[in-house]
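# Okay, sequence plus prediction incoming.
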Amino acid sequence: MTTSSIYRHEYYVEKRTGSFADNLVTFGLAYILDSIADRQARVTIKDAGPHFTVSCEPPLQANRVTNCQFFTGAFMLITLDRKTKQKLIKGTDIPIANVAAMPGIAPDYEQAKENNAQYWEWRKRVGNQWKHLPPPVEPHPDWELFRAINPSALQANNSAAAEWWRGRAIFAELLKVVLMYASQLPNDEVGAARYWIEVCKQNNLRPKKKITASQLTNPTQGKGIANTKAVFARPDNLEQFWLIEYLKWVGLRWAGFTRLIKNSKDRKVYVLAPHHLDWKHHLEIRERFHTLMIGSGGAIQLDALVALHYTKAMLDYVHVAQQDSLLNSLFGSSHGVNKAVYGLDSAYYKDLGQSAAMMNIARIGLPTWVQPQQPADIARYEAVLDEHIRIVRSLDENKGEEYELLRLYRDFLSASDLYALLAFTDAYAGFVIQRDKLAPQLTVQNLEVIMSSLAPPLSKITQSRGFRNLAYAIRMATVEAHRRNLKRNQGKYNISYEVRYGLGQELLRKAAYRNEFIIALSEFIHDYNAENARKRERQERESGNDRPRGSRSDVSIHDIDDILALMDEYGDPQMIASLLVAYGYASTYQRDETYAGLEETDESVSVDDSDVQDIEEEE
């Protein structure tokens, strides 16, 4: 390939590994194109099936490369040698003094560790006032990445960043190597490597041909045998062309996210899976996302939180910008959040002491039911995401039932399917009232936002008068009755009712068979109305008031007729039962004025509005 043909509109990255390693190379390439253009071009990443396309508009020109000043998207990490007690850039022969005057090239791990510890100690000391006070020191924005790199991937990272740094004397030629690699399909790795070696010889430089491929950026590779033929191979580290590894480290910094699993030293790494993503939009969203992702969590809990928080960061970006064109660019008219990003590819690394083993790779999808059509929709979807984040954070993955709830919720989040949602709401319904304090509830209003995106025809069911009245009856016999019995609410009402703890599970068990479900529902209605009648009679006898504060409305014949008609029309008693339980165990937050006669009481969610998050740093 001639060097003149590398200045173009589109560049390519093959999908070679089937893992997020390909994503990392793509984001690394996008960073370099954006830097060459001095952020004056529009750089866009697009998933083209067997490869990624990174476009640059206007196309790169030769003078941009020739006149480009040195930059780097990755870093070498200065660490402390435990034996000599001296600081060094491990894996390289570069003296610290040579990079000391170049900000961002080689951050000090020990200093970043100290700053991070001081910051979190200050957060714990000042409590909730931290938002209104200036911190004594800010933690380094890449601190979590520092911890992921040191010690197991330290030499691999430093070696790649050092090779890029050594090329600063012939930086234009180094940039040409990147462009040469990505200017054709299949990617010209051999030609790019040969050109770089030749240029280095002409300038009396000694380049490295290959470096170790770290498993942190290559989750499907690592120490082991990787030959395609049945020949003997030593179980040594795998090596690759250094420039490709460098692009992965750049991509990990600018498109990756990592956290330790709560109460362990296991680690999860997430990398964006782009669909059609503008680089400038990506940087804005990334900054908001990292701000939102405070604290740690369990493995499944983190999966759910990264998807929810990333989606919220996108909504927040659109909300602040207040541009219809940006809304359409990120969400489109029907794609929802997947128009820009499919989700996040993840890898789970099990701590083995001195090293870590990759245990699992997966993709967590973004909630495709987030489909804002206009700026006014943003607040509705943000309210839904906030509610789900509160619920996910309240669950403890180390407890069997709550682990299963998180697993069901993650399935729904990735599938964005009605029945996956109902599987979660079915299981969560019984959990809500099992504790001395009500767990965070789903709300009717936010359920309807999701339903309108997942299955718009279901609005005929959920807006039915009979459906609403029966859901109200279930709510008043379960979560509302339980809420009134809590110590902080005792004495607030003139009347209290029996708590039907297993009602939701009973209805769902019977829902597989239409007749059995109707019998179970009828028995509940009979008991519910009978209890109402007894309470009214007692109140009238004792105080002369048959409608005291906190009394409930009966289920009417018309309500039963409505629900039976819906079952006849839809022919799916399980779906209707699940919807009834979901709405019945959800909160309304306010009086439902839509249907006269339903005297809903104060149903504010009984959780701490501060929604305290886990902000403890895990050492």
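Happy to help now that I have it.

# From here on, just use CA atoms for contacts and neighbour counts.
OK.

# Where do the strands of this structure begin and end?
Here the chain has its strands, by DSSP state E, at 10-14, 42-47, 51-57, 79-80, 87-88, 210-212, 239-241, 256-260, 267-274, 276-278, 341-351, 356-365.

# would JSON lines of these with mean neighbour count and distance to residue 325 be doable?
Compiled in JSON lines, these are given as follows (neighbours: other CA atoms under 10 Å; distance: least, CA to CA, whole Å):
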{"stretch": "strand 10-14", "mean neighbour count": "23", "distance to residue 325": "23"}
{"stretch": "strand 42-47", "mean neighbour count": "21", "distance to residue 325": "15"}
{"stretch": "strand 51-57", "mean neighbour count": "21", "distance to residue 325": "18"}
{"stretch": "strand 79-80", "mean neighbour count": "18", "distance to residue 325": "46"}
{"stretch": "strand 87-88", "mean neighbour count": "17", "distance to residue 325": "49"}
{"stretch": "strand 210-212", "mean neighbour count": "20", "distance to residue 325": "44"}
{"stretch": "strand 239-241", "mean neighbour count": "16", "distance to residue 325": "41"}
{"stretch": "strand 256-260", "mean neighbour count": "23", "distance to residue 325": "27"}
{"stretch": "strand 267-274", "mean neighbour count": "24", "distance to residue 325": "19"}
{"stretch": "strand 276-278", "mean neighbour count": "20", "distance to residue 325": "13"}
{"stretch": "strand 341-351", "mean neighbour count": "22", "distance to residue 325": "17"}
{"stretch": "strand 356-365", "mean neighbour count": "18", "distance to residue 325": "24"}
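
# Pasting the second one now:
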Amino acid sequence: MIKSLLVGKQFGTYADTFLMLGLALLVEYALQKTQQTAQIQLIDEGTHYRIQFKKPVNLEPIAQLSYANPFPPVCGQKTDRSKLPPETPIFDVVEQGEIRKLYREYLYQNHGRGETGEDTPKPPHPSTQNGAILTSMRHDKNHNELWLQGWEQRDNYGALLTSILQAFSEDTHSTLKPESERVADLFQQATGSQLPPPASAVKVYLPTAVQGVNRVKADGNKFDSQKTDWLSLWLIANGLFTLGVSERVKISDRTYDWRVTALEPKDIPLTKYREVLDHLRQYNPPGSGHGVARFDAELVLKFCQSLLNYHQAKANSPDEDEFEIWEPVNYFVSGFTGTHFGQKGQVYGVKEVFSLGLPGWIQPSNAKELIDYQLVLNEHLAVISSLSTEDGHSELLAAYRDFITGNNIRKFFPFQVSYADYVIKRLADPKARHPRLFSVFGLNLMTQKEFSQITTDPSFLRLAKAINQATVFAGKVQTKNGLIELDWQRNYGLAQQLSSQSGSKKDFICAVTDFLAKYEHENLRLSERLHGTEKRLMRVWPRKEDLDRLIELVEKFDTVLVANLLIAYGYAKWKKSEEAEAVELSTDEETDKGASEDE
């Protein structure tokens, strides 16, 4: 009886993850076919992965299993199919690609909403792009050879499965032999046959393998490609095809590269892992036509959406207590590891090996917050979807990616400072589309765990609202009823000024004081104009106590943090309820109507 399997991390790339996933999928099939409890937990324990079974596994019925395809052969237009058995079902990349293309066009026409109905096209297979990269990089031949060699073991398939389970079992983990050698020995003892010979370590499976220059033979100038044991490559092929996330990403006008990523499990059931990943790949795929940085950012944001969707369904189910859903998103999975394959003429080479983290600030604690975080994710997606490398937003997208793929919320601020400058430029251009703004509601949710002492302070909010009314809600503003011109002009460059002075407490306070002096002078001018009328000035009036309180906050927290939060809230989207509650603004009916229209 086997309680768990241990899978060592021998490659240092996503190959380790795919090998473990391929093994977990294989074992899950065996448990289901033998009617054993198939609940499997994937756990990352640092130097190795643990595949934990809910109940011990009985090997006897598994030894009697007949062959079943762990993954299908992949065929494109030019794939050689002569060696494949005629009755074998194949994965047709061309056919599946057309289905995916049709569904992506449907999503685009419906602004990303995948509604169900009679006219809704069939969603694509989750592994469509994994098959596409194999044919694009001409590795379909290697993939199919691995499948064929596994198929040739069909008469001893049960023995192969039991040998794998025994070799990876925790009980035999202390032996010095690698798992693949232990499997080969056990398989030979059980059947008298040998496993297939080592196969070529192509770069899509092992990105760090050196192809064609592994060793030089002493008696000639021939170079042999690097080889790896068949079992490891077979398991990696299974994991990559079934659970990989591959996409062809636009780099420039005529250049497209491939990015292949593996979702790194931390402590998550296999069924949940697969369901969330399938939802992401089928119904909510990241866009790939606007550069690498935006693709990475969308990948992380949309994965978080899919995970929260799963949690929302579980929160409404009667067995909610069985699921740990009130944890940060990076509690279940740690992020993505991947490889970027750069196009070099007709071939692709490994350009970089990378990793993407997940935002730890997404941590719902109840059913309402699940919905709230979904709204915030939609807001962030709307912002980055308005940016693209073609329009010169590469630096903005790179800064946002650094934030969303990390676990430090402070990385949001460098992006926000630059984005604030972008927002003001867009607002100043009457022909430009209105820029997307982060909301105060969303910022509150993002910062509530760490910075609520600052962001809920009434003086801080009054100062932030003053910045907002001097920059975003100033000059000519677009409302639902068209363009209107307010009585005060827009302040340009304030975000950059406050950010540049935040290195010194004295310089920062001087910069804020200078801004407030000009702001108050403008308020007095406007008040004089409205004197004797029934109208009242729809602008916040910061007080001396607010500046004193800001100095206290700067003394208690660091200056850079307070400055960045002021900029973030100052250039955000405020609602009337937030204004009334936090800033206590007084407005007349006419101006209040204009403010609500601007929202």
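Yep, it's here. Given the structure is predicted, the values throughout are model-derived calculations rather than measurements.

# circling back: turn the strands of structure 1 into a markdown table, columns for distance to residue 98 of structure 1.
Converted to a markdown table, the strands of structure 1 look like this (distance: least, CA to CA, whole Å):
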| stretch | distance to residue 98 of structure 1 |
| --- | --- |
| strand 10-14 | 33 |
| strand 42-47 | 33 |
| strand 51-57 | 34 |
| strand 79-80 | 15 |
| strand 87-88 | 11 |
| strand 210-212 | 22 |
| strand 239-241 | 25 |
| strand 256-260 | 29 |
| strand 267-274 | 32 |
| strand 276-278 | 36 |
| strand 341-351 | 34 |
| strand 356-365 | 32 |
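
# And those: which comes nearest residue 487 of structure 1?
Smallest distance to residue 487 of structure 1 across the strands of structure 1 (CA to CA): 37.9 Å, for strand 256-260.

# among the strands of structure 1, which is nearest residue 477 of structure 1?
Judging these by CA to CA, what sits closest to residue 477 of structure 1 is strand 356-365, at 36.2 Å.

# could you give the angle of that closest one to strand 267-274?
40 degrees (axes from the mean of the first three to the mean of the last three CA atoms, to 10 degrees).

# between the strands of structure 1, which gets nearest to residue 129 of structure 1?
strand 256-260 (25.3 Å).

# what's that closest one aligned against in structure 2?
Alignment note (TM-score structural alignment): strand 256-260 of structure 1 is matched to residues 244-248 of structure 2.

# what's the answer for stretch 500-509 of structure 1, then?
Under the criterion TM-score structural alignment, stretch 500-509 of structure 1 matches residues 491-500.

# hmm, who's touching the matching stretch?
Under the criterion CA atoms under 8 Å, 6 or more residues apart in numbering, residues 417-418, 420-421, 424, 470-471, 474, 508, 511-512, 560, 563-564, 567 lie in contact with stretch 491-500 of structure 2.

# again, but for stretch 394-412 of structure 1
Against stretch 394-412 of structure 1 from outside (CA under 8 Å, 6+ apart): 298, 300-301, 303-304, 364, 392, 420-421, 423-424, 427-428, 439-440.

# cool, and stretch 427-443 of structure 2?
Applying CA under 8 Å, 6+ apart, the contact partners of stretch 427-443 of structure 2 are 375-376, 379-380, 382-383, 386, 423, 426, 472, 476-478, 568-569, 571-575, 578.

# Where do the helices of the stretch 351-500 of structure 2 begin and end?
In the stretch 351-500 of structure 2, the segments counted as helices under DSSP state H, counting those that start in this stretch are 367-385, 394-404, 412-428, 440-447, 452-455, 458-471, 494-500.

# Name the residues of the shortest one that come out as buried.
In other words, helix 452-455 of structure 2. 454-455 (16 or more other CA atoms under 10 Å).

# And the furthest pair within the contacts of stretch 491-500 of structure 2?
Maximum distance among those (CA to CA): 25.9 Å, for 474 and 560.

# so of the helices of the stretch 351-500 of structure 2, which one's packed in deepest?
helix 458-471 (a mean of 23; mean count of other CA atoms under 10 Å).

# matching residues in structure 1 for it?
By TM-score structural alignment, helix 458-471 of structure 2 lines up with residues 465-478 in structure 1.

# What's the match for residue 579 of structure 1 in structure 2?
By TM-score structural alignment, residue 579 of structure 1 lines up with residue 565.

# scratch that, residue 285 of structure 1
In structure 2, residue 285 of structure 1 lands on residue 276 (TM-score structural alignment).

# What is the burial count for that match?
Neighbourhood size, residue 276 of structure 2 [other CA atoms under 10 Å]: 19.

# That one and residue 305 touch, don't they?
No - with contact defined as CA atoms under 8 Å, residue 276 of structure 2 does not reach residue 305; the gap is 9.3 Å.

# what about residue 437 of structure 2, neighbour count?
Neighbours around residue 437 of structure 2, by other CA under 10 Å: 18.

# contacting residues for the residue nearest the centre of structure 2?
By CA atoms, centre = their mean, structure 2 has its centre lying nearest to residue 300, at 1.0 Å. If you count contacts by CA under 8 Å, 6+ apart, residue 300 of structure 2 has them with 356, 358, 404-405.
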